[in-house]
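# Below are the sequence and a predicted model for it; my questions follow.
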Amino acid sequence: MDKYQQSQKNQLFKSDTHDPYRSQRFEGSAICPQCDSVYQAGNWTWKSPENTVIHDAQPVKCPACRRIDDNMPAGTLKLSGSFLLNHRTEIVNLIEHTEKKEKAEHALERIINLTDSGDDLIVTTTGIHLVHRIGHALEAAYKGDSDYRYGDNEYGLSATWRRDE
């Protein structure tokens, strides 16, 4: 078997990872009773599209609120290094600002927790895109080394960022 045939075989049998929290699809519109995000035409958003009737929408908990309630993050970012210890407040402000911008456009991208673990800071998120945004924002503002690893069997992203003085 040549390289091309092998690559085709690998693609044929490789299953796509899916997010079990986003598998719920239904007709009509819905409103999350926890965060007031709106489901319309297959998307969760903060604003209902124009000419959309929401008054008959059913209450359905959005995937982000379900992840937060279950404490099941899709993304995890671990920050470490002596630079973090000396600039923690600035870094936390950057993380929160990045989340605010991302959340304004994408209702399902939110921070679940900011947790201290020894000298490290662990950020858990409801989506993988927010981890990317935070990682890139840290690299742009403070440099450092980042590493991103996607889950093989499940939907998720684990990332690390480190900078020493």
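Noted; the coordinates are in hand.

# Please count neighbours and contacts with C-alpha atoms only from this point.
Fine.

# Tell me which stretches of this structure form helices.
Ranges of helices within the chain are 3-13, 63-70, 82-86, 88-105, 128-142, based on DSSP state H.

# Nearest to Pro33, out of these?
Distance to Pro33, taken as Cα to Cα, is lowest for helix 63-70 among those, at 9.4 Å.

# okay, pairing it with this:
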Amino acid sequence: MKAPRQLLPRSATPAPAIIVHEARAVPLLCQGAVMDGWRDQHTVCPTCGAFFDGLAWTWSLPTSYALQRTCPACRRLSEKRPAGRLILEGPMTSEQQHTIDALLQRRADRELQIHPMERIMEVRDQPGRIIVTTTSAMLARGLYVAVATTYKGTLQIYYDAQADCLNMHWTKWRDCCGLLRRRASLSNSHIG
């Protein structure tokens, strides 16, 4: 029979070890954005003002001795090299396209407040199609989830290793908005 596990008070639990790595000369992949080859602690992007604290890019205020180096998101923007591409396709009216554009922008703005490396690069509206390019694959996936939760549809995903880009193709074959409105009106008519 095992002895009962002894619970330690919170102050008695050992603190996790912090491991500090020296700068390396090998390329690092950081959420789809290639770094400069090593992680510089206390780096600020001169373009957007994002601050790298040695672990992640944040919007916090940099220290006075921060290095000036372009962040991966700004580099992707300047090179026009997206890490995520979301293609939304199906029968959409211009009003529905504007609604979806607003939904995508709200989701991207929310993500940008927390994650400085996740930005929309470009949104192209075409009849029945919206093409969104992003600086991170995670943002493209988050935008897909926002649209799929609201409008349903089918998704195809493929990764282009040569371009280092996650491609997502979402298709809506029927008027889901009309279907949802009809369903809501039917449920409301049974209430009264």
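Good, I have the coordinates. Computed from a prediction, not measured in an experiment: that's the story for all the values here.

# Reformat the helices of the first structure as a markdown table; add distance to Asp116 of the first structure and mean neighbour count.
Shown next, in a markdown table, are the helices of the first structure (distance: least, Cα to Cα, whole Å; neighbours: other Cα atoms under 10 Å):
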| stretch | distance to Asp116 of the first structure | mean neighbour count |
| --- | --- | --- |
| helix 3-13 | 40 | 10 |
| helix 63-70 | 18 | 18 |
| helix 82-86 | 11 | 16 |
| helix 88-105 | 11 | 15 |
| helix 128-142 | 17 | 19 |
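
# Is it possible to get those helices out as TSV so that each row also shows distance to Phe26 of the first structure?
As requested, the helices of the first structure are exported to TSV (distance: least, Cα to Cα, whole Å):
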stretch	distance to Phe26 of the first structure
helix 3-13	29
helix 63-70	13
helix 82-86	44
helix 88-105	22
helix 128-142	23
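
# Figure out which of those is closest to His55 of the first structure.
Across those, the minimum distance to His55 of the first structure, taken as Cα to Cα, is reached by helix 63-70, at 21.0 Å.

# which residue numbers in the second structure go with that closest one?
Mapping helix 63-70 of the first structure onto the second structure (TM-score structural alignment) gives residues 72-79.

# Go ahead and name everything in contact with that stretch.
33-35, 47-48, 82-83, 116-119, 121, 135-136 (Cα atoms under 8 Å, 6 or more residues apart in numbering).

# Just among these, which is most surrounded?
Neighbour counts for those (other Cα atoms under 10 Å) peak at Thr135, which has 30 neighbours.

# And the residue nearest the centre of the first structure?
Centre of the first structure computed as the mean C-alpha position; nearest residue by Cα atoms, centre = their mean is Gly127, 1.8 Å away.

# Quick one: residues contacting the equivalent of it over in the second structure.
Residue pairing (TM-score structural alignment): Gly127 of the first structure is matched to Ser136 of the second structure. By Cα under 8 Å, 6+ apart, the contact set of Ser136 of the second structure is 31-33, 73, 82-84, 117-119.

# how close does Phe52 of the second structure sit to Trp59 of the second structure?
As judged by Cα to Cα, to the nearest Å, Phe52 of the second structure and Trp59 of the second structure stand 9 Å apart.

# who's more crowded, those two?
Phe52 (25 against 16).

# which residues does the aligned partner of that one in the first structure contact?
Applying TM-score structural alignment, one finds that Phe52 of the second structure aligns to Tyr39 in the first structure. Applying Cα under 8 Å, 6+ apart to Tyr39 of the first structure gives the contacts 29-31, 45.

# Keep only those of those residues that are in strands.
Using DSSP state E, the members of the contacts of Tyr39 of the first structure that fall within strands are 30-31, 45.

# For ChimeraX, what selects the buried ones among those?
Typed into ChimeraX, the line below selects the buried ones among those, using 16 or more other Cα atoms under 10 Å:
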select :30,31,45
